[in-house]
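1. Sequence first, predicted model second:
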Amino acid sequence: MGSKRGNGEGSIYQRKDGLWIGAISIGRDTNGKIKRKTFSGKTRSEVNKKMKSYIADLEHGKVILNENINLQDWFIFWLENYKVNNVKVGTIEMYYSLYKNYIKDKSIGLIKLNKFKTSTLQVYYNQLINEQVTTVKRLKYLNNIIGSSLKQAILDEYLIKNPCTNISFPKIEKNEIDIFTHEEQKQFIKSLEETGDRFKTLYKFALGTGLRRGEILALKWSDIDFEKKEVSVTKSLKYGGKNELSNIDKATFILQTPKSESSIRKVPMPSNLVKELKGYKILQAKEKLKNTIVYQDNGYVFAKEDGRPIEGQYLQRYYKKALQNAGIKYRKFHITRHTYASRLIEKNVNLKVVQTLLGHSSLKMTSEIYAHVLPKQKIDAVELLNDCI
């Protein structure tokens, strides 16, 4: 068929095989020759829609006209235009960190998108693994992020196929998660009482609720319901945000939604923890009076002596010292969450209940993480059949 054109469409025509083709002028190359961008679709309206969308993105600076763009330039463009306003600040920081460590000025970062192949990535990943530069787990995460950026490149018609989809990684041996033994947990609590550790209640709270560190540090007294003996988890506190892609020129505190939608939850508190928390609130009130002039009352449950919120690394230093005082080897703060979940499972709490309390998005996630606890539960369950045999 011949060319058919509508108002503002550019040129659209139907080939003999029935496919509709559209084309628009996007400027001139270095030799002055007109450059055209083509689109295809099963119907005229589909092509027209693609063309109008492209023109709109072009006008808003969301389209790169350089067909020879390399991965590192595309990745930054993707972050700045497709991700920076759609994900949490912490996620952007993580993506940008991966970019600096594994893409910027690296062999894969300098390769043009239209020359990018799966084999190129495979060789690069193999090199990183062989040289023990990073872990397989981290490389898989990196590959997922690069894959997401290239998925958008395909939608923007810079690529035809995503080279990240057929990468081969070595199998990861699953290690059992580390938790406090019963003896270590008792030893830790005893040491906190004896030393009068300022963060004693915070550590007990972590072991008694299983909240993530950022969730604990974000809590305000308005989130605590003493009557119902429960805590509302609706946000997470992060300290950071400064990077070349954000509008934040220095690190600051950022209150954001928790890790996932399922992380927004209400978590019951043991009676002993409620009693501990009430006593701690009285001590905090005394601290306010003592530091009246400098105290910044932001309503945080756990705060510094002057009322300011606590940075994660600040807490980590004190936590490490608390473990040393108790004579317990150092493990990350997240072990308190794992210990909480493992204790519940040991006491035959239904796995679905544990999932809900932890705020996991799926039961599969919970069962995979705490698989080390389940064998004993299976044995105990079968023993219940003794009176039936």
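-> Great, that's in hand.

2. okay, CA-based contacts and neighbour counts for the rest of this
-> Noted.

3. mind checking how far stretch 76-96 is from the chain centre?
-> In terms of C-alpha atoms, centre = their mean, to the nearest Å, the centre of stretch 76-96 is set 12 Å apart from its chain centre.

4. Give the next helix or strand downstream of the helix or strand where residue 280 lies.
-> When elements are defined using DSSP states H and E, residue 280 is found to belong to helix 271-290. Per DSSP H and E, helix 271-290 leads on to helix 312-326 as the next helix or strand towards the C-terminus.

5. For that following helix, buried residues please.
-> 315, 319, 320, 322, 323, 326 (16 or more other C-alpha atoms under 10 Å).

6. which stretches of the chain form strands?
-> Using DSSP state E, the strands of the chain run over residues 3-4, 11-14, 20-28, 34-41, 224-225, 230-233, 236-240, 252-256, 265-268.

7. Let me have those in JSON lines, extended by distance to residue 150 and mean neighbour count.
-> Output for the strands of the chain, formatted as JSON lines (distance: least, C-alpha to C-alpha, whole Å; neighbours: other C-alpha atoms under 10 Å):
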{"stretch": "strand 3-4", "distance to residue 150": "33", "mean neighbour count": "12"}
{"stretch": "strand 11-14", "distance to residue 150": "28", "mean neighbour count": "20"}
{"stretch": "strand 20-28", "distance to residue 150": "22", "mean neighbour count": "17"}
{"stretch": "strand 34-41", "distance to residue 150": "19", "mean neighbour count": "15"}
{"stretch": "strand 224-225", "distance to residue 150": "44", "mean neighbour count": "17"}
{"stretch": "strand 230-233", "distance to residue 150": "35", "mean neighbour count": "20"}
{"stretch": "strand 236-240", "distance to residue 150": "27", "mean neighbour count": "20"}
{"stretch": "strand 252-256", "distance to residue 150": "27", "mean neighbour count": "15"}
{"stretch": "strand 265-268", "distance to residue 150": "35", "mean neighbour count": "18"}
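
8. let's bring in a second model and compare:
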Amino acid sequence: MRGSVFKRCQCRDANGKRVKSCRKPHGSWSYTVDAGHAPASGKRRQITRGGFKTKGDAEEALTAELAKLNAGTWTDDKGTTVGAWLDQWLTELVAADRAVKTVTNYRTHVRDCWKPQLGHMLLREVRRGHIERVLAALAAPLDADRPSGNIGRRITRRSPATVESYRKTIRAALAAALRRELIAVNPALGRIDAIPRPATSTDDEPVMWEPEDTARFLEHVLPDRLSALYELAAYAGLRRAELCGLRWSDIDSEDTPGLTVRLTNIAVTRKEVTPEQARCPICGAEHVGRLLKPPKSRAGRRWVPLAAPALAALARHRVAQQAERDLFGVDYDDHDLVFCRPDGTPLRPDRVTVEFEQHVRACGLPVIRLHDTRHGACSLMLAGGVPIEVVQMILGHAGPEVTRRIYKHMLRRETAKQVEKASKLLTRHRPKRKAS
């Protein structure tokens, strides 16, 4: 590996040729280095960097560059800025058909944070300190005059999970740059001190319904045309997108009461999807605000057992749906969906959430999200003695550790009951004593 330094100025000799060793105090110094041959093309690579005020500065930079080459950590970012790379990375994600909501979150973080803060920098110049400073600003208390969010809530500061999500975005983008050998290391990896650690207080435990609350809700919604949807949410723990994308062909025969999650229906805007993505896999048309697609993870594509009450609710629902089908006749737009609009077209998932919240308030129950009914389903399975590994597969988590983290409060409750039951094996042999 060889390199040299030279001075750039406009001085010329009597023959009009550029003076190579001008001693006048003007111009700038540069260096050039032989970086070997490009692996793809086999062509020789010569890298030139300029703008140094003195010869010593250029020689120091050249030495550092040669050290990287000798150590095998040298990369060429081709003068790419962080902003340009983030734009290219997002485009590649869309082309690779990554999950729509994932790309939307990445795009939001890039637009609101990473491009404004680091977009002007070259990729090779980004250091861990730059990432730390941006995340520290995100974790700081918010200005009281800040406009409210899109759902009307005002927050005083972002949660650790929110700040971590911004870090995950830049980490994923730089990981892709690392794979393309545009950078030598990913400065967003590892523990970042600027991200506050999540609080461990029990005050953050989710609001949960007791079994009698869930039973009361299910009786209240019995007259609703989507009552079977709420039954499946309560007994099977399906996500909203999975409920809205369930098809009759995904439900097993009576010999094996269960269903297989193969399709989801998520809420989207037109800006979030390409025309190709928006096309319905069943009818080929575009359903505004809805996107039918397979589950984004392998764990999401799973078999889920169905309890007898859920099967009975589905049987009632099928009879009612057949009446709607007969009413619409040839105008019925059959998508084979279990839960759909009266004309057969897919439901709007956001509307399902609105109707669920209206029913909850009408019942006078503690307000929870539709997604929180999964907690109740998990609690029932744990209380019934279903192993945590099986619960994980039914709920579609990536692994048992995810289930343990999300439902640790339920595990404490069920563990306490089991320990109390086990302790009776000993205490029943001891004499009863009066309390002092």
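-> Yes, it's here. Predicted model, so just to flag it, every value in this text is computed and none were measured.

9. Now the TM-score, please.
-> After superposition, the two chains reach a TM-score (TM-score structural alignment, normalised by the length of the first structure) of 0.78; 348 aligned residues with a C-alpha RMSD of 3.4 Å.

10. how about the helix holding residue 280 of the first structure, aligned to which bit of the second structure?
-> Aligned using TM-score structural alignment, helix 271-290 of the first structure spans residues 308-327 in the second structure.

11. Quick check: that stretch compared with the first structure, mean distance?
-> Once fitted to the first structure, stretch 308-327 of the second structure is off its aligned match by 0.9 Å on average (mean C-alpha distance after the TM-score superposition for the first structure).

12. now the strands of the first structure as CSV including distance to residue 359 of the first structure?
-> CSV is the format used below for these (distance: least, C-alpha to C-alpha, whole Å):
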stretch, distance to residue 359 of the first structure
strand 3-4, 56
strand 11-14, 51
strand 20-28, 49
strand 34-41, 43
strand 224-225, 17
strand 230-233, 9
strand 236-240, 13
strand 252-256, 16
strand 265-268, 7
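
13. thinking again about what came up before, buried sites along the match of helix 271-290 of the first structure?
-> Residues 310, 311, 313, 314, 317, 318, 321, 324, 325 are the ones in stretch 308-327 of the second structure that count as buried (16+ other C-alpha under 10 Å).

14. what's the closest of these to residue 408 of the second structure?
-> Distance to residue 408 of the second structure across those (C-alpha to C-alpha) is lowest for residue 310, with 26.4 Å.

15. That closest one: what's it in contact with?
-> The contact partners of residue 310 of the second structure, taken as C-alpha atoms under 8 Å, 6 or more residues apart in numbering, are 228, 231, 232, 235.

16. Now do residue 119 of the first structure against residue 365 of the first structure, distance only.
-> Using C-alpha to C-alpha, to the nearest Å, we find residue 119 of the first structure at a distance of 32 Å from residue 365 of the first structure.

17. From residue 368 of the second structure, how far out is residue 361 of the second structure?
-> According to C-alpha to C-alpha, residue 361 of the second structure and residue 368 of the second structure sit 10 Å apart.

18. repeat for residue 331 of the second structure
-> 37 Å.

19. Between the two, which has more neighbouring residues?
-> residue 368 (16 against 11; other C-alpha atoms under 10 Å).

20. which residue packs closest to that one, ignoring adjacent ones?
-> Nearest in space to residue 368 of the second structure, with sequence neighbours left out and distances taken as C-alpha to C-alpha, 6 or more residues apart in numbering, is residue 207 at 6.6 Å.

21. In the first structure, what sits opposite that neighbour in the alignment?
-> Here residue 207 of the second structure is matched to residue 178 in the first structure, going by TM-score structural alignment.

22. cool, residue 162 of the second structure as well?
-> Counting by TM-score structural alignment, residue 162 of the second structure lines up with residue 138 in the first structure.

23. just to revisit the earlier point, could you measure the residue nearest to residue 368 of the second structure against residue 401 of the second structure, distance?
-> Separation of residue 207 of the second structure from residue 401 of the second structure (C-alpha to C-alpha): 22 Å.

24. just to revisit the earlier point, I'd like to know which of the strands of the first structure lies nearest to residue 358 of the first structure.
-> The closest of these to residue 358 of the first structure is strand 265-268. By C-alpha to C-alpha, the value is 8.5 Å.

25. next one: that closest one to chain centre, how far?
-> In terms of C-alpha atoms, centre = their mean, the centre of strand 265-268 of the first structure is found 21 Å from the chain centre.

26. just checking, residue 234 of the second structure touches residue 378?
-> No: counting by C-alpha atoms under 8 Å, residue 234 of the second structure sits too far from residue 378 to count as a contact (9.2 Å).

27. Need the residues that contact stretch 219-227 of the second structure.
-> With C-alpha under 8 Å, 6+ apart as the contact definition, stretch 219-227 of the second structure has outside contacts at 218, 313, 317, 320, 339, 359, 363.

28. Max pairwise distance over the residues you listed: which two?
-> Maximum pairwise distance in those, criterion C-alpha to C-alpha, is 24.1 Å, between 320 and 363.

29. Return the residues in contact with the alignment partner in the second structure of residue 212 of the first structure.
-> Alignment note: residue 212 of the first structure maps to residue 239 in the second structure; criterion TM-score structural alignment. Each residue near residue 239 of the second structure by C-alpha under 8 Å, 6+ apart is listed here: 233, 371, 374.

30. The second one reaches residue 240, doesn't it?
-> Yes: proximity of residue 371 of the second structure to residue 240 meets the contact threshold set by C-alpha under 8 Å, at 6.7 Å.

31. Give me the more crowded residue out of these two.
-> residue 240 (21 against 16).

32. Could you list which residues are in contact with the more buried one?
-> Residue 240 of the second structure neighbours (C-alpha under 8 Å, 6+ apart): 349, 370, 371.
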